[in-house]
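J.: got a predicted structure here, sequence first:
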Amino acid sequence: MQQYIIQIDFVDCPGLGYEIFKVTDKNNINKIAMEVIPKHGMVIQFQCAGEEQVHSLVADLRKIENITAVEFRTQMPYQEKEIELRTILNSVSEGVLAIDKDGIISHINEFACKLLHCRLDKAIGVKVEALVGEDSPVLATLQSGNEYRLKEWTVKRKGRALQFLSSSVPVKNDQEQIIGAVSTIQDFQQIEKVILRADKLQRLTFADIVQQSQPMAQLIAAARAVARHSSTILLRGESGTGKELFATAIHEASARCRKPFIPINCAALTETLLESELFGYEEGAFTGAAKGGKKGLFEQANGGTLFLDEIGDVSPRLQVRLLRVLQDGTVRRVGGTKAVAVDVRVIAATHRNLEQMIQSGEFREDLYYRLNVIPLTILPLRERKEDIPLLAQHLIRKICNRINKAEVYLAKESVELLVAQKWPGNVRQLENTLERLINLIDSTEIRPEHLWAWTDITDNVAAKTIGNISRKPQTLQVEIPLTGEWPRLKDIVASVEKEVITRVLKKYPSSRLAGQVLGVSNTTILNKIHEYKI
C-alpha cells in the first residue's frame, strides 16, 4: 500500500462533502487524515494499492459539480505549518519553550536545547519539571496565570548550575482559560555580550575629546601614553570636566579594549549596596539574595577596566576591601570564603581633595598611594578658555541632532560672552545652558540678547563698570505745551521714565544690566520696554 495526499478545491455547496466521500468509498481508498481549508477546499491523506487506483479516484472527483481542482501535495497543511513554526522558533536568538495545560513540553527550539544541554527529540513530550526543575518561571505561569519578565532562574543540569533570565506568559483560549505557557530563556553570558556590544558602540575615544588648548593637548598625549599599560590611574578634576570621558578613551586605547569597561558612581549607592555591586555575593548572604549568588563588578570586568567614579565618597570600611583587591588581585564575595582572582585595571576619579581627607582621617593613606600611581588632572573650563568656542559649537551640533532641530550658530559677540564666564559647572553647565537656549529660541543664530534673556550669563565687562557709573547730574528735557491744558503728572513721569530707560539701554544693551544700573528687576525693565514701546 502506498500513501498519497491530494488537495480538493471547490465552491462550497450543500451535500458536496457527501459526494466526495461516496467517490472515495467507491474507489476503496483507506483514508488516514483529512484537513479542511476554510472557504477553499480540503486535503485528504490516504492509502491505496497503486497509481491506477489513484488516477481513477482523481478522475471521479473532477467529475463532481462545483469541484474546481484536484492536485497532489507532498505534505498536509498542518505539517507545513509545523515546519514553518519550527523554522521561526529556530531563527530566534534566545531559547523558546512552550508547554500545554498538563505541563508537557509541546515546543522547544534549538537554542533552548543548547542552553539546557538536551536533545530536541528527547525534550518534546516530557514533563517540563523533568527538564528545568519544579520552580521554573514557565511552570509558575501555568499554575498562577502570572506573567514574569526577566526573572533570574537557576537550573541544575548534568551536575552544573546554569543561570538564566526568563520571561514567561500564559497561553489562553477564547474563554480566557489557561491552556499552556510560553517562556523565553537567555543565559547571563549572552546578555553580557549584548550589553558589551551596545556599550562598545557608545564608547568614545581620544578623538572625540574636543579641544584646541595646549594644556588639553598635553593631557591627552600623557593619557595616550599611559593607556598602553595596566597601571592604576587617578583622574582629578572638578565636577563636569569629563573624567568619565577620559576613562573611556583610556580603555579604548588600551590592549583591554575588547574586554568590558564598567563604570560605577561610588557616591550614588549606599555602603551595603555598593559592596554587593562591587564584590558580588553568595547565595543566602542576606535576605533577598538571588539563588546561586551574583557576580560583582570586579568579576564582571575581568580582563577589562573598572571605572570607580567619586572614589572619595567610599566609606572607610569599603576602602579596606578595595585596598585588598588592588594589592592581591583577588575578590571575596559578600558571605563567601573563597578568594577569586581577577585581572582588572582600575581607573578612579574624584573632584575632592584626597590629601586633605587623609589629614582629617576620612581617606586611607595606603589606598591613596595605590590609586595615585598615575595622576591625571583635567583643568576646569575657566583655565582653558580657548577650548570654549570649539566645544560650544560641538555641543550645539550634538544637541540639535538629539532633539531633531536644524543646527544653530553662535554670533561672535555670543562666543565672547561664553568665553568670559567662569563656568563653575564646567562642560556639563555649558551643555545645559546651550540646550536651554536651543529649545527656547527660533532664530538660527544665538545672539547676546538670547543669552541675557534666557540664561544667567552676564556681560562681565559691562557689569564691572556698573559700580563706576558716573554720578554727575543728568539733564533731561520734558516738553510741556505753552497753550492748552497741562499734561497729567502721570504722563510727565512716564515720559521721564522712558527717556531714562532708553539712555541706560543704549549704554547697557541688556534688560538685566539696565535693571542693575537702575536698581530694579530684570522683569520690571522688560515690562517698561513693552509698555513704552522702546
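T.: Perfect, I can see it now.
J.: from here on, just use CA atoms for contacts and neighbour counts.
T.: Will do.
J.: remind me what the longest strand along the chain packs against, helices and strands.
T.: Of all the segments of type strand in the chain, defined by DSSP state E, the longest one is strand 160-172. Here strand 160-172 touches helix 137-144, strand 148-157, strand 178-187, helix 188-202, going by 3 or more Cα pairs under 8 Å, 6 or more residues apart in numbering; DSSP states H and E.
J.: try this one next to it:
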Amino acid sequence: MQEYVIQIDFIDYPGLGYEIFKRTEQNNIDKIAMEVLPKHGMVIKFRCGVDSQVEKLMEDLTSVVGVNSLKFCAQMPYEEREHELRTILNSVSEGILAIDKEGKITHVNEVACKIFYCSPRELIGLGAEELLTSNSPILDTLESGKTYKLREQKVKIAERTIHYLMSSVAVKNDQGKIIGAVSTIKDFHQVENIISRVGNMHRLTTFDDIVYQSQKMNQLIASARTVAKSSSTILLRGESGTGKELFATAIHADGPRYKAPFIAINCTALADTLLESELFGYDEGAFTGALRGGKRGLFEQANGGTLFLDEIGEITHRLQVKLLRVLQEGVIRRVGGNKEIPIDVRIIAATHRNLEDLLEKGEFRRDLYYRLNVIPLTIAPLRERKEDIPLLVQRLIRKICEKLDKPEVRLSKESLDLFMTQEWPGNVRQLENTLERLLNLTNATEITSEHVLTWTDLRDVTSQLTYKIEGNNILQFELPSDGQCRPLKDIVAEVEKEVIKKVLKKYPSSRLAGQALGVSNTTILNKMKIHKIMHYPRR
C-alpha cells in the first residue's frame, strides 16, 4: 500500500465536504488524515494499492461542483510545520524540552537528547518526573506558572550523573490557563568551558568530576573529602598518570581555602636554581637579569590557599632544607633577601617514587619526609581498578571529541573488552592518549576492535594467555596411603574448574574467556553453572 497526499482547492458551499468524502468512499480509499486550509481548501492523506485507483479518484473529485483544482503534495501541512519546528529546535545550541499539561514530554531537540543520553523516541511521551528530579523547575512551572532562570540540577541516568542548568517558562492558552511548560537546558560542562574561554578563568576539578565505580576509589575519595576540610599537609602517592594533580585540585576545591589561590608546580620542570627562585621569589639585584623590585614566589602567590608540589621526590638536598624550614616555621626568605615573610599555605605534595627507598639511600631527608607524610593518600593504578575503565572511557571520549570538534563516537563491546584486559602501565594518561590517537585516526561513529588493534599498541587477549598449570599447583596432589584415588572425572573436573576461575579473574567476560580457551562463551557459562563458579562476567 502506498501513501498519497492531495490538496483540493474549491469554492465552499454547504454539502461540498460530504460530496468529496462520498467520492473517497466510492473508490474504497483508506483515509489517514485530513486538514482544512484557511482559504477554501483541504488536504487529504490516504493510502491505496494501485495507481489506477488514484487516477479514478482524481477524475471523480474533479467532477464535483466547486472543486477548482487538485494537486499532489509531498506531505501534510501539519507535517511541514512539525519539520520546520524540529529544524528550528535543532538549530539552537541549548537543549529544549517541552511538556503538556499532564507533564508528558511533547517536544525535545537533539541537544537535549545528547545531554540526557536518550533518543527522541525514548523521551517523547515520557513523564518529565521519570526523566528529571521531582523538584525540577519545569514541573514547578507547570503547577505554579513560576519562571525559573538557570537553576542548577543533577540527575542520575543509568550510571551517569547529568549536571545541567535549567530555565523554564509556562505555556498558556488565550484564556491565560497553563497548558504546558518549556525549558531550555545547558550542559554544565559546556557552560564551564564557555566561562573559561570568555573570562580566561580556570575552573578547578572537584570530587564530583572524578568518575569511578570501584571500591578502592570510593574509599580513597571518602578519605580525601574528610581531610580536605583541614589545612594539614597531604602527600599524594601513586604511579605516573593516576591523576595526582586531579586529586590535589579536588581537595583544594572541597576545603575551606577554595576561594584562595591554588598553584601547582612540577618540581622536575625547572633546574634547581630556577625552581628555588620560582618557589621563594627574589629581591631586586639578587642576580643578573633580576626584575626591578624583585618578584614574589609561588609561596607568596599562594598565601591563604594551596601550593601543590608535584614530584617532590626529585628536589635536591638544598631545596629540601629550605622547604623543611617553611613547613616548620611558616616563613620564607626570598633569594638574595634577608627579610622573613610569614605565609599561610597548605602544602599538597605528590610523588610516584618510593620515598622510603630514597630515605635508605640518603637521597631524601627523614625530617622532611615526616613533615610531608602527615596525611598520606595513595591512588591505586588503573590495573587494580579496572571496573572504572568503562566510565573513564565514556568521559574521555566526550572530552576528546569536544577538543577535536568531532561528533561523539562510541566503543563497540569488543573494543571495550580489549581495553579491560590491558595492564595500562601509564594509567589514565595512557588511556586518554590511546583514545585520542584512535579518534584522530578513525572517522567511524563506532570504534571496533579492528580499529583498536590497527591503530594502537594494545594486544589481543588470544595472544596473551599462557598456561602454567604445574606452576599454579593445579595438578599437584598426594596419592592416598591406601592407593585409592578419586575417580579421574572428578580430578579432571577440579582442574577444569580452577582453569576457568583463573581465566575469568584475568578476563572478566565469558566471550573473552571463551576466546582465550578456544571455546564459545556459552560453553564457559555452562561450565560455570556445572562447577558452581560464583562469578558473573560480561558476555
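T.: Arrived safely, thanks for sending. These numbers come from a predicted model, not from an experiment.
J.: adding distance to residue 56 of structure 1 and mean neighbour count, write the helices and strands packed on strand 160-172 of structure 1 out as JSON lines.
T.: What follows is these, written out as JSON lines (distance: least, Cα to Cα, whole Å; neighbours: other Cα atoms under 10 Å):
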{"stretch": "helix 137-144", "distance to residue 56 of structure 1": "51", "mean neighbour count": "22"}
{"stretch": "strand 148-157", "distance to residue 56 of structure 1": "57", "mean neighbour count": "17"}
{"stretch": "strand 178-187", "distance to residue 56 of structure 1": "44", "mean neighbour count": "22"}
{"stretch": "helix 188-202", "distance to residue 56 of structure 1": "58", "mean neighbour count": "13"}
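J.: and the spatially most central residue of structure 2, how far from residue 264 of structure 2?
T.: Among the residues of structure 2, the one closest to the centroid is residue 395, at 3.0 Å (Cα atoms, centre = their mean). Counting by Cα to Cα, to the nearest Å, the gap between residue 395 of structure 2 and residue 264 of structure 2 amounts to 24 Å.
J.: with residue 224 of structure 2 instead?
T.: Where residue 264 of structure 2 is concerned, residue 224 of structure 2 sits at a distance of 18 Å (Cα to Cα).
J.: between these two, who's got more neighbours?
T.: Taking residue 224 of structure 2 and residue 264 together and counting by other Cα atoms under 10 Å, residue 224 has the greater number of neighbours (21 against 18).
J.: got a list of what the closest residue to the more buried one other than its chain neighbours touches?
T.: Of all residues not flanking residue 224 of structure 2 in the chain, residue 251 sits nearest, at 6.5 Å (Cα to Cα, 6 or more residues apart in numbering). Under the criterion of Cα atoms under 8 Å, 6 or more residues apart in numbering, the contact list for residue 251 of structure 2 reads 206, 207, 224, 225, 227, 228.
J.: which two of these have the greatest separation?
T.: Largest separation among those by Cα to Cα: 206 and 227, giving 14.2 Å.
J.: just the buried residues of the lengthiest helix in structure 1, please?
T.: Of all the segments of type helix in structure 1, defined by DSSP state H, the longest one is helix 489-507. By neighbour count with 16 or more other Cα atoms under 10 Å, helix 489-507 of structure 1 contains the buried residues 495, 498, 499, 501, 502, 504, 505.
J.: any idea how far the fourth one is from residue 30 of structure 1?
T.: Put plainly, it is residue 501 of structure 1. Using Cα to Cα, one gets 106 Å for the distance from residue 501 of structure 1 to residue 30 of structure 1.
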